[in-house]
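1. Okay, predicted coordinates and the sequence, questions at the end:
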Amino acid sequence: MTEQRRVTEDEHLLDLRHREEWKQKAAWRVMKIQAEFVEGFETLEAADLGAAIGVYGSARTEVDSEEYKLSAELGGKLGEAGYSVITGGGPGAMEAANRGAADAGVTSVGLGVELPFEQGLNPYVDLELNFHYYFVRKVMFLKYSTGFCALPGGFGTMDELFESLTLVQSQKVGSFPIALIGTAYWGGLIDWLRGTMVADGKVHPDDVDQLLVTDDLDEAVAHMDTGRL
């Protein structure tokens, strides 16, 4: 039996096919967006996370893969260093990082988001929030993280990574450390950024230099310490 695709709140808000519905319910949707911000801020402020690292990574990472083991080890090392861990709360690399954090005894946060097909939060999250809107979720990541680690991932990981980079580059936020875990995975991207974007004058070399690309988890964790409050 084929699972029926749900229309998400993001789609109701952004897709022009729902324009008439938006006109009729605009005030109600604005209140709903406001409520998501309030719930997120109140919940995470009350949690008093302290220094926390946002970990990005693919939901498609297989449980029996080396990437999953690497993600779990990263979550554990961050926890041992005294960091709470914040992920998107889903399966794959996110689950692994939450699992490592939970095993280390630190707060393991999952910021879930509504998707067309049910995904649900992984069982290693002990502080959970579910959002209807991606942009609200992004604000929570950026407000409550003192640094970011990006594991191998897809479009979602790239979106979160470049959102962070853009805010730093445009000086909308203070600088925070960003580590890309996996030189084989991320190396081509860095080569393209330097060989194309930097070479063409579209970004400054310093914008790329702020990215640590490494296979050494201890080095990545030490890099996170440069952003500790």
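-> Arrived safely, thanks for sending. Keep in mind it's a predicted model, so treat the numbers as computed, not measured. Numbering: from 1, shown residues only.
2. Every contact and neighbour count from this point should use C-alpha atoms.
-> Noted.
3. Just the element for residue 122, please.
-> Using DSSP states H and E, residue 122 maps to neither a helix nor a strand.
4. Please name the residues that touch it.
-> Taking Cα atoms under 8 Å, 6 or more residues apart in numbering, we find residue 122 in contact with 89, 90, 91, 95.
5. With residue 147 instead?
-> By Cα under 8 Å, 6+ apart, the contact set of residue 147 is 52, 53, 54, 176, 177, 178, 224, 227, 228.
6. any chance of the residues you listed in TSV, plus secondary structure?
-> As requested, the contacts of residue 147 are exported to TSV (DSSP: H, G, I helix; E, B strand; the rest coil):
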residue	secondary structure
52	strand
53	strand
54	strand
176	coil
177	coil
178	strand
224	helix
227	helix
228	coil
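7. wait, which of the contacts of residue 122 is closest to residue 141?
-> Comparing the contacts of residue 122 against residue 141 with Cα to Cα picks out residue 89 as the nearest, at 11.7 Å.
8. How about the contacts made by the most centrally placed residue in the chain?
-> Nearest residue to the geometric centre of the chain (Cα atoms, centre = their mean): residue 56, 4.3 Å. With contact set as Cα under 8 Å, 6+ apart, residue 56 has these partners: 87, 88, 93, 94, 148, 149, 150, 151, 153, 157, 160, 161.
9. ok, second structure coming up, stack it against the first:
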Amino acid sequence: MEIHDPAVLARWLQARKPLAGLRLQDLDLTPCTDALLAVTHAHGLVVLGGVVPTAVGDHLRAAGAVVFPAAPEAPVDVYRGRLYTADELYAGLERGYDATPDARAYRWSRDRRLERDAYATLLRAIHDDSVTDALDEWADGLPVVGVMGGHAADRGSAGYRDAARLGHRLAGAGYVVATGGGPGAMEAANLGAAAADEVRLEDAVRRLAAVPSFLPDVAAWARLALQVRDAVGPATGRTSLGIPTWFYGHEPPNVFAQGVAKYFSNAIREDGLLARATAGVVVMPGAAGTVQEVFQLATRLYYATPATALAPLVLVDPEHWERRLPVAPLLAALGAGRSLGDVVHVVGDVDAAVDVLARTSPPPS
């Protein structure tokens, strides 16, 4: 059992329950010092980072616990027990993007001196596993629809507006919108899901167009978005999730996702996003990265057992997916005679995409 709420730990210790099997994740153990110093048997207890007074750490190790120390050399908390927020990743933005935890984490992840450093590799792996665990808890039981699309759609463009309207319609229909968490169509879909109504969404898109791209100034792009975000919502409940990566340093996270599961490993991030799109995936026009994600999902659907209930894969814009990038014909060939062929849909616009999802994978009422 994992505990990352200090109140839960306090109740557990007060009840004198056994500690074997507990994982204390990113907790400040200082308030529980007396209770923990009274523990005589701690075999099977694992402490993952957090604040551990020296006397408590020494005592728990002597009693049989495993205590992982904090890692102050990492720019982020590798044992975190919750998803990120945009405010956390962009803290210090007033001093420029390079001063933010997001930028520092990217520089650390690409530091050539640490490429073969086993300790740094281990810390990044622990971080990504902690984020996966937090993501599982955040999305548990929710009807998640993945929205894929390129990062190059400028704010105010037709593609950006379409993705924003898609996110808004999906959230309004009861789905949770999950994207790659970056700019372009990803930002737009998260924005649409966060908007309380269409009037505020349209106003947000109009205002954001003043800084159409994160290039060349990430700080200006993010600063305007943070200002607009406060006027967009609030959306009720959990409507929007972003799953970005530091692997692509040129893709800063957008600020509109309610929860941000940011990874060092792009491979884990991509698989995690697709695996959690339990209610389907909608693919907006994109380039190489989007095509890769389509076929990564197609592989899952191709090899699924006949008894598996497959969620729909919906490609928006026949011109793009049938002719400009002929992805749809290849999916049709792969899906012939298999369940994959029954769940791939090519539609003309985002409204038709939502209609397909509502018909084939409706959210629970």
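-> Yep, that arrived. Quick caveat, the model's predicted, so the values are computed rather than measured.
10. Buried ones in stretch 118-129 of structure 2, by neighbour count?
-> 120, 123, 124, 125, 126, 127, 128, 129 (16 or more other Cα atoms under 10 Å).
11. Return the residues in contact with the spatially closest residue to the third one that is not a sequence neighbour.
-> Read that as residue 124 of structure 2. Of all residues not flanking residue 124 of structure 2 in the chain, residue 264 sits nearest, at 6.5 Å (Cα to Cα, 6 or more residues apart in numbering). Applying Cα under 8 Å, 6+ apart, one finds that residue 264 of structure 2 lies in contact with 109, 124, 128, 245, 246, 247.
12. which among those gets closest to residue 167 of structure 2?
-> Nearest member of those to residue 167 of structure 2, counting by Cα to Cα, is residue 245, at 20.8 Å.
13. Surely residue 74 of structure 1 is within a helix?
-> Yes - Residue 74 of structure 1 forms part of a helix when assessed by three-state DSSP.
14. What lines up with it in structure 2?
-> Taking TM-score structural alignment, the alignment pairs residue 74 of structure 1 with residue 166 from structure 2.
15. Test my guess that its match contacts residue 354.
-> Yes - counting by Cα atoms under 8 Å, residue 354 is a contact partner of residue 166 of structure 2 at 7.5 Å.
16. Among the two, which residue is more densely surrounded?
-> Remark: of residue 166 of structure 2 and residue 354, residue 166 carries more neighbours, 29 against 21, as counted by other Cα atoms under 10 Å.
17. so what's the aligned residue in structure 2 for residue 108 of structure 1 up against?
-> Counting by TM-score structural alignment, residue 108 of structure 1 lines up with residue 240 in structure 2. By Cα under 8 Å, 6+ apart, the residues touching residue 240 of structure 2 are 171, 176, 177, 178, 190, 193, 194, 256, 257, 258, 259.
18. which residue in structure 1 lines up with the last one?
-> Read it as residue 259 of structure 2. So, by TM-score structural alignment, residue 259 of structure 2 is matched to residue 127.
19. Can you tell me the SS state at the closest residue to its match other than its chain neighbours?
-> Spatially, and ignoring its direct neighbours in sequence, residue 127 of structure 1 is nearest to residue 109 (4.8 Å; Cα to Cα, 6+ apart). Three-state assignment for residue 109 of structure 1 (three-state DSSP): strand.
20. The one 3 residues further on too?
-> Reducing the assignment at residue 112 of structure 1 to three states with three-state DSSP gives strand.
21. Residue 32 of structure 1: helix or strand, and which one exactly?
-> If you go by DSSP H and E, residue 32 of structure 1 is part of helix 19-47.
22. Counting by contacts, list what that helix packs against.
-> Helices and strands touching helix 19-47 of structure 1, by 3 or more Cα pairs under 8 Å, 6 or more residues apart in numbering; DSSP states H and E, are helix 9-14, helix 134-144.
23. before we move on, the earlier item: I'd like the contacts of residue 56 of structure 1 as JSON lines, with neighbour count and distance to residue 191 of structure 1 appended.
-> As requested, the contacts of residue 56 of structure 1 are exported to JSON lines (neighbours: other Cα atoms under 10 Å; distance: Cα to Cα, whole Å):
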{"residue": "87", "neighbour count": "25", "distance to residue 191 of structure 1": "27"}
{"residue": "88", "neighbour count": "30", "distance to residue 191 of structure 1": "28"}
{"residue": "93", "neighbour count": "33", "distance to residue 191 of structure 1": "24"}
{"residue": "94", "neighbour count": "31", "distance to residue 191 of structure 1": "26"}
{"residue": "148", "neighbour count": "28", "distance to residue 191 of structure 1": "21"}
{"residue": "149", "neighbour count": "25", "distance to residue 191 of structure 1": "19"}
{"residue": "150", "neighbour count": "23", "distance to residue 191 of structure 1": "17"}
{"residue": "151", "neighbour count": "26", "distance to residue 191 of structure 1": "18"}
{"residue": "153", "neighbour count": "18", "distance to residue 191 of structure 1": "18"}
{"residue": "157", "neighbour count": "18", "distance to residue 191 of structure 1": "18"}
{"residue": "160", "neighbour count": "19", "distance to residue 191 of structure 1": "20"}
{"residue": "161", "neighbour count": "20", "distance to residue 191 of structure 1": "16"}
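24. Appreciated, that's everything.
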